[in-house]
Every structure is written in structure tokens, then in C-alpha cells.
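quick check, what structure comes out for this input:
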Amino acid sequence: MTDYRIEQDSLGKFKVPARAWYGIQTARAVENFPISGRMPDTDFIRAHVQIKLAAARANCQPDWLTVTQRDAIVAACERILAGELLDQFVVDRFQAGAGTSHNMNSNEVIANLANVALGGEKGLYAPIHPNDHVNMGQSTNDTIPTAIRLALLAKLPRLLAASESMAAAFEQIAEREHDTVKSGRTHLQDAVPTTIGREFAAYAWTLRRAAANLGAVRPLLCQTGLGGSAAGTGLNTSPDYARRVAAELATLTGETIGVGDLAAQMQSMFDMQTLSAALRGLALELTRIANDLRLLASGPRTGLGEITLPPVQPGSSIMPGKVNPVMFEMLNQVCYQVLGQDAAVAYMTQAGQLELNVMMPALGSALFDAMDWLTNAINAATEKNLKGLVVNRERCARFIHDSVALATLLNTRIGYMKAAEIAKESEQTGKPVREIVTARNLMSEAEFNALVLAAANGVGSAGGGG
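Sure thing, here's the model as predicted:
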């Protein structure tokens, strides 16, 4: 036996691996595009197969697809959706414009599975043909952008859950440290008192806001152009196909799949760019928060050291005992990569011409990576570091009472100029503001401590500017 079979298409004959469930057009693409070595995203494979399954059901009408053909295609799709033969989707992520190679990869695998189940042979494509039956009423131009949308919809709940888990961890710390007073800092200089609780509650609120912005993109992704065929005209589609296939996809995915403008949805990548912008917003907030935590954990002796992050690995190959904030360093790196993916998506969004944006394979891949990387990085940082974070309360207390900015609390008691005198004395002598205040009999130490706590919790009129 040979290790290949010969198939023929409009360009001629070509060798296909004998064991392969894909066919000639896929084999040509494997040879043409040895680019990244990265196979298709699994959610994307599944989404594209869901489209083929939904199309077979929608096309089962008189003079279109027979019940036997439908059932064979559906059964093949269900095997793939159950996790079988995912290794047969082999076209590199950087491939023919618009994703024709992946579309044919799906068509060929499904056709071969269906034919063998019906007693036929791989590569002969009878009674099920990849183009005539599996691809009936479809085009690369409407199936690929629809599959990208469905894959993104599949990933979205996982990313939102990861974001909520991190927000909840911040909120838990905030509740635990509600009255842990610390020095606020503006311009990286000492500022008025705040609390760990207020600081960390703000992180939780911001993450939830960014996640809500991300979740708001969901209805846009549900509006597909499936049924537009090659140029949004619906050429060669069965009666009422666009509505029928959308209903089938809604049942398969559990999403409120609807029909958008059939021409616009293959010309424009606006909805995907909107998602990318929301991912950028989340990444920007995450990297800011990660940098704050690294700064707060700096030390342990010569930095701020207000928090301690759980050690997960030795921090140096030369310095014994050193431990680094590696989980949030990792999160930073992922966020920067996501920003790069967003820039790539922006360029590819504007790169469409006339009836089609042919950048879709790489555009989809960039979004898949951004969502998966963020999901995994957020989960790892939350589980391995954030949930074990320890607040160094004594360190926070020492910093706040060493801060000259506490003189600001006296503004409403003795006026700005007299408060400035106390700040200057504290600066020159090194004495804490509390000591100077009690020495001048302005208030007792207990009264001053209560004033600091009230100010940190936003109670009363004490406050300060930038």
C-alpha cells in the first residue's frame, strides 16, 4: 500500500496522505502555507463545523438536500463536535485570503466522513461532495466571518468569568482590609490617607466596568452575514436560507443569532474591531493594576513592601532567597501582547476592499489569541498570587504616620498656613505630624488617629489635592 492517494481538482492531480480525512484542496494549502506552524483555533474549528451542520438542516428542502444527505452530513459534524478528528484541521492560520483553505478543509473532512459512513471511500466524494453538498448555499466569504463570530462568542464567557474572579478576589481583600489605613500617593509622592480597602475596591470596580464593556459587544457578534453567499446577494441559496440557518445556529449555540446586512457583514469587520477595542481597554486596566501590585510589593527591605505576594518560584539564578512578582510580570507581558494584537486587528479591519475583507484568517487568529491569553493569564495571576496576597499592616501604619501629607488633615481645623508650618517642621525635624500636633496641644494622639482613619474612609471634610 502507498502512503498517499491521488485526488483531482480543477488544477489537476495532487497527492493526499492516505490516512487523511481531508482532501486535495487542504493538501495543497498545507504545502502552500508552511508559515507559523500553528493549526486552527479549536473554538473556530467547532464554530465552522456548527455552520456546516446548521446549513445541512436548513438546506434539507425539496430540490436541494435530501434527508439521506442531510443526515450523513449532520452525523459527520456531530462526530467532530464531540471531539473526534480535530487533528484533521491542518491549514496554517496564515493562509489564503478570507479563509478559503479552511473552508475547504471543513468541507472535505465532513464529506469524507459522510461518504465512508454511507459505504463509500475517502477521496471519491460520492454521494456527498464537498462543494455541492457540504458547502451548499455557502461561501468562504460568509462562513468564515460567521465562524469567527461564533468562536468569539464561545470564548467570551470564559474571559468574563476570569475577570469576575479577579474582581471578586480584589473585593474580598478590600472588605478584609476596610480599615487598614495607608498613605495615598499621587505623582508617586506622599498624599493624604486612604485605606487598602478603598484602593483594592477601586481595582474590583474598574475590572467589572471593563468586563461590562466587553460583554456589551455580545449582541454585535450575534448578527451574522451567513446566507450572503459570495457577495452578500444570497446567490445559490435555498429558499429562506438566511433566516433558517440563523435559527439553526441559535439552537446549536444557545446564542441569539440573527441576520445582519448580508453585504456589510463580509465587507466590514466593525464588530470584531469593537470587541478588540474592549479587549484593549481591559488589558490597559489590567497592566496598570499589575504594575501597582508590583510597586506595592517592592522590597522586601528597600521598597514599599505594603503587600506580600505568595512566592511561586525562586526569583534569581544568582541571588539566594530572592523572590519576584512573576505572576504579575507575566500578566503585564500578556497585556502588552494583547495591545499588539489590537493594533494588528485595526490594520486588518481597514484593509478590506469593496465586497470583502480578505484579512479574516489572521484577524480572527489575533482575537482568539487575545481572548485566550487574557483568560489564562488572569486566572493564573488570581489563583497563584492574588488569593494569597498578604497586607503588611504595620508597614502601612509606619508609612502613613511618617507622611508629611497628614498635615493636610488640619486645614479645616487650623487653616492652610498653620498646617503648612506643621508640615515644614515635620519635614525639617523628621518628627511625625502626630507628635507635633500633640506637642502643640492641638489634639490628643487618639483624636489625631481617629481623624486619620476618618479621612482615609472619606468621612468628614479632611482632604487634599494632587
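
going forward, measure contacts and count neighbours with C-alpha atoms only.
Fine.

residue contacts, residue 20?
residue 88 (Cα atoms under 8 Å, 6 or more residues apart in numbering).

that should have said residue 157, apologies.
With Cα under 8 Å, 6+ apart, residue 157 has no contacts at all.

before we move on, what about residue 73?
Counted by Cα under 8 Å, 6+ apart, residue 73 has contacts 52-53, 56, 110-111, 114, 134.

what's the following helix or strand after the helix or strand containing it?
Assigned by DSSP states H and E, residue 73 falls within helix 67-81. Going down the chain from helix 67-81, the next helix or strand is helix 100-117, by DSSP H and E.

tell me the SS of residue 431?
coil (DSSP: H, G, I helix; E, B strand; the rest coil).

that one: neighbour count?
17 (other Cα atoms under 10 Å).

enumerate every residue touching it.
402, 425.

and the gap between residue 434 and residue 421?
Distance, residue 434 to residue 421, using Cα to Cα, to the nearest Å: 14 Å.

same question, residue 183
Applying Cα to Cα to residue 183 and residue 421 gives a distance of 20 Å.

contacting residues for the residue positioned nearest the centre of the chain?
Closest to where the C-alpha atoms of the chain average out (Cα atoms, centre = their mean) is residue 371, at 2.5 Å. Contacts for residue 371 (Cα under 8 Å, 6+ apart) come out as 155-156, 159, 279.

let's see 10 Å
152, 155-156, 158-160, 275-276, 279, 338, 377 (Cα atoms under 10 Å, 6 or more residues apart in numbering).

next, the structure of the following sequence, for comparison with the previous one:
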Amino acid sequence: MTAGTFRTEHDLLGDCEVPADVYYGVHTLRAVENFPITGTPISIYPELIKALAYIKQAAALANHELGLLDEPRCDAIVAACAELLGGKLHDQFVVDVIQGGAGTSTNMNANEVIANRALELMGHNKGEYQYLHPNEQVNIGQSTNDVYPSALKVATWFGILGLVDAMGVLRRAFERKAEEFSHVLKMGRTQLQDAVPMTLGQEFSTYAVMLGEDEERLREAALLICEINMGATAIGTGITAHPDYAPLILKRLKEITGIPLMTAPNLIEATQDCGAFVQLSGVLKRVAVKLSKTCNDLRLLSSGPRAGLGEINLPAMQAGSSIMPGKVNPVIPEVVNQIAFEVIGNDITVSFAAEAGQLQLNAFEPIIAHSLFKSVSHLRNGCLTLAERCVNGITANEERLRATVENSIGIVTALNPYIGYANATAVAQEAHATGGSVYEIVLQKGLLTRDELDQILRPEVLTQPTPLSLAPRAR
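Model (predicted):
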């Protein structure tokens, strides 16, 4: 029944006035009133809305095939879901990302939006649920307890693919810089002290390798979230679902998503266990930790411009200070560092939420979803931003790098096989005490000839294993 600009809907708590023009209903409206927590609606995660649409569409097709849903209603539900998949009506998903009820409010938000849009497609008004009901038809054979975790896994799958692609963009940016800097000799450092020479290209290649390793770890984690519990209904026993429903919805869901999904072998276990989310969150934390370490290096290597290391130049993105004219800060690595801090915190949240599950259900999957989606989305954006607005524009201060190698005591390590450890130690001590160069002190002591030194200190010799045949006997 509609009165003025509202329509009256009913639930177990009684009647409620719902704005006439909205597609959600009474259950969603009560959730909005009950959970004024973050002010952020679930529509911020379009992958989740689309995942819910995929599941409701697959459920309608499966139930129609089983003779439980007539063709007009099935077609209307499928069409309404198709609109959601096309990006329409996402603004109607208004419940808060953090909510009580194990995700029931999210599931009912989806049921009501799909039902009311399907009613319109059938020629009826919103709220005329006698023709198509959010629970009786859209949610047939389902429970929040199988819909919500399955939707979370479908949504996360697509999020992971996007993150892997973004990491690939960043990895290739580092690979290009590794090639560009392959001839640039510099000093490596351990514990922030001079170590031995390397090339800047070798240094940048490590960042590419780290990203490549984590791309593989993410793909492995994605396979773990392919196991869903559709057909479990309330606790995994499948009560109210047709005996053939689980394999049919799996078939339909695989067809329309393209994801290699599988039904969990034990639906009771799958309905209460959040282990796959914990595993994925741990991999996201691994990505964040290594990405943050890389950004620490970029900030340190570019520190200066005169009072720091100053080995590389990051592209200037904005003025760095309201008081110090000319100052430019490494703002892009800094923002990625902060993303990493957030992801590490999100992992703790996921761990606590997974641990807090009780008996046959985990009621805290909404915060797991919110944490995972933030981590995936922010890491993806961070990787793309770091590649496009930082790494692609990095340049090397080659003269400064060359000077640090020539003046470093660390190159004495390369002379160990030729002059012996004791002589090398004496040379290092004298160089440190006098400020003299290792090269000149070795010549003064007659430990090696100039030709021998020049041969030993060539970049290609300093930055890779030296065949023993090239090493003269120690003097």
C-alpha cells in the first residue's frame, strides 16, 4: 500500500513507512537505522554488489530448472540482476559496511532491490510483493549464511585479479628501471653501512622480483577462495533447499562468473570456517610489508637533495612545505607506506574476526569483508600510483654514485682474494683513519699494481662472482 511519497511495508516488528521511490525495503531501512556506524554504504564495493547479483541470478536459474520458480519470475529476477551487473541501482545498496547480523542486512538489501526492480519489469509497483517476494522468490533455497560468504569469495576473486594486474604494472616499471640502470655502479649497504659494490640495476631488479613472487602467492590464495558453500542454507545441512540445488547453482555460477568454483565437501564446516579469508589476508599483509620496504628504500635512496644519500631522484609531484621554499617530499612512497600500515592492521582485524566465530556460524564476516576489500582496493591503487607517479620517472645521480664507490672503504672486500684478509683489514683501517682512498693505499703499499687494480675493480668483476682463474695468488 502506498500513501503519498511513502509505501507501507511489513516485517516481524510491524509496519514501516518506506520512501516510495527507493528500491530497497523495510529490512534495509531498519538496518540503516540500526547501524549508523561508518557512514559508508556497501555500494562503495561494486564487486560485492555484482557478486550478490551473480548469486541471485544463478539461484533463480537453478530454482527454475528445479521447477521451484516459474518462468516469468525467473526472467524478471535474471533481468534485474543483469542491470546490477551493468552498474545500475548500486546507489540502492545503502546498509553500512559494518553491521550486526552476519551479513543478513546486506543479503536482504540485495533481495529487496532485485525484487522491486523485477516487479517493475513485470509491470507492477515497488512493494507489491504478492507478485514477487524478496524472500519467497529472490531468496528461495538460500540463507545469508551461504549467500554472504560465497558473495564475498566471488567479489574477492575479481578484486585479486585486479590487484595482480596492478602489481604487474609496478613490476614491469621496476624491470624497465633495472635495465636502464644496469650499467650504473654503486655501493651496496648492509645495516646502513658500506658493504660491497653492486649496480643500481641489480638493486631495482630485486623490487621487481619481490613483486613477481607475491603475484604468484596471490594467485595461490585466490584458488583457496574458490570453495563456496551455496546450498548449505542456515548451518550447512541444506534445510529448505532442493537436494539437487547445490550442484545446479554451482554449475550456473561457474558459467556466468567464469570462476573455477567448487562446492565445499563439508558444508557445515564451510559455513563456519573463515580460514580462506585468514590465508588471503596474510598474503595481502605479505604484499604490503614488502611494498612498504621498497618504498622505505626509495625514500632513503632519494634523501637529500644534498644532506642525504641522494643516489636517485624521484619525480617532483608537489610542493613539500608551507614554510620551506623549494622543498620537495617523497609523497608517493609515503602514501604507499600508509596503505601498507592499514593493510597490516586489517590483517589483525580479520584474524580476530575469524577467531571470534562460535559454533556453526561466524557472525563477523561483514568486518572481514570490509577489511579485505579495503586492503585489496588500496593496494591496487597504491601499486598503480607508485608505478605511474614515481617509479617511471626515477633518474639516477650517476656521478654521485660513482664517487661513493671510489671513496668507499667497502671496495676493499673485493681485494680479499688478492691481498689477503689481514692486508685488506690494514688497508681499510688506514683509509678510514686518513680519509685516503683504498686504491691509492694499495698502490703505496705495493700490494697490487695499477693494472691489477684496474682489472679487479671493473664493474663487471665487482658485481658478480669472480672465477678463481682470474684471482692472482695472495701476496
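
if we can go back for a sec, tell me which of residue 183 and residue 421 of structure 1 has more neighbours.
A direct count of neighbours by other Cα under 10 Å for residue 183 of structure 1 and residue 421 places residue 183 higher, at 24 against 12.

run a quick check on that one versus residue 453, I expect a contact.
No - in this structure residue 183 of structure 1 lies outside contact range of residue 453 using Cα atoms under 10 Å: 11.1 Å.

picking up where we left off before, which bit of structure 2 covers the helix holding residue 73 of structure 1?
Residues 71-85 of structure 2 are where helix 67-81 of structure 1 lands when matched by TM-score structural alignment.

got the buried residues for that stretch?
Judged by neighbour count using 16 or more other Cα atoms under 10 Å, the buried positions of stretch 71-85 of structure 2 are 73-85.

what kind of secondary structure is residue 18 of structure 2 in?
Going by three-state DSSP: residue 18 of structure 2 is strand.

counterpart of it over in structure 1?
In structure 1, residue 18 of structure 2 lands on residue 16 (TM-score structural alignment).

who's in contact with that match?
3-8, 22-28, 123.

buried subset of these, written for PyMOL?
Per 16+ other Cα under 10 Å, the buried members of these correspond to this PyMOL selection:
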select buried, resi 5+7+22+23+24+25+26+27+123
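
which pair of the contacts of residue 16 of structure 1 spans the longest distance?
Largest separation among the contacts of residue 16 of structure 1 by Cα to Cα: 3 and 25, giving 17.8 Å.

what span of structure 1 lines up against stretch 333-351 of structure 2?
Taking TM-score structural alignment, stretch 333-351 of structure 2 hits residues 328-346 over in structure 1.

the matching stretch vs structure 2, average distance?
Mean deviation of stretch 328-346 of structure 1 relative to structure 2 after superposition (mean Cα distance after the TM-score superposition for structure 1): 0.4 Å.

ok, now stretch 143-160 of structure 1?
Overlaying structure 2 shows stretch 143-160 of structure 1 at a mean distance of 0.5 Å from the equivalent residues (mean Cα distance after the TM-score superposition for structure 1).

enumerate the positions of that stretch that are buried.
Buried positions in stretch 143-160 of structure 1, judged by neighbour count with 16+ other Cα under 10 Å: 143-156, 158-160.

now stretch 266-281 of structure 2
Here stretch 266-281 of structure 2 shows 267-281 as buried, counting by 16+ other Cα under 10 Å.

of the residues you listed, which is the nearest to residue 234 of structure 2?
Nearest to residue 234 of structure 2 out of the buried residues of stretch 266-281 of structure 2 is residue 271 (Cα to Cα; 8.3 Å).

helix or strand for that closest one, which one?
helix 267-272.

right, and the helix or strand after that helix?
Following helix 267-272 of structure 2 in sequence order, the next helix or strand is helix 275-301 (DSSP H and E).

what span of structure 1 lines up against that next one?
Using TM-score structural alignment, helix 275-301 of structure 2 lines up with residues 270-296 of structure 1.

ok, back up a step: alignment lookup: the residue nearest to the centre of structure 1 to structure 2.
Matched by TM-score structural alignment, residue 371 of structure 1 corresponds to residue 376 in structure 2.

next one: residue 184 of structure 1
Per TM-score structural alignment, residue 184 of structure 1 is aligned with residue 188.

hang on, its match packs against residue 462?
No - applying Cα under 10 Å as the test, residue 188 of structure 2 and residue 462 come out as separate, 11.1 Å apart.

name the residues contacting each of the two.
196-199.

what two of those are the furthest from one another?
Using Cα to Cα, the two most remote members of these are 196 and 199, lying 10.3 Å apart.

the two: which is more packed in?
Just comparing residue 196 of structure 2 and residue 199: by other Cα under 10 Å the higher neighbour count belongs to residue 199, 23 against 20.

structure 1: which residue goes with that one?
The alignment partner of residue 199 of structure 2 in structure 1, by TM-score structural alignment, is residue 195.

residue 437 of structure 2 too?
Correspondence of residue 437 of structure 2 to structure 1, assessed by TM-score structural alignment: residue 432.

is it true that that match touches residue 425?
Yes - with contact defined as Cα under 10 Å, residue 432 of structure 1 counts as touching residue 425 (9.2 Å).

re earlier: what do residue 196 and residue 199 of structure 2 both touch?
Residues within reach of residue 196 of structure 2 and of residue 199 at once, by Cα under 10 Å, 6+ apart, are 186-188, 462-463.

which one of those residues sits closest to residue 109 of structure 2?
Residue 109 of structure 2 has its nearest neighbour among these in residue 188, at 56.4 Å by Cα to Cα.

now the helix or strand hosting that closest one on structure 1. Mean distance?
Assigned by DSSP H and E, residue 188 of structure 2 belongs to strand 185-190. For strand 185-190 of structure 2, the mean deviation from structure 1 after alignment is 0.8 Å (mean Cα distance after the TM-score superposition for structure 1).

what's downstream of that strand, the next helix or strand?
strand 193-199.

helices or strands up against that following strand?
Counting contacts by 3 or more Cα pairs under 10 Å, 6 or more residues apart in numbering; DSSP states H and E, strand 193-199 of structure 2 is packed against strand 185-190, helix 398-407, helix 459-462.
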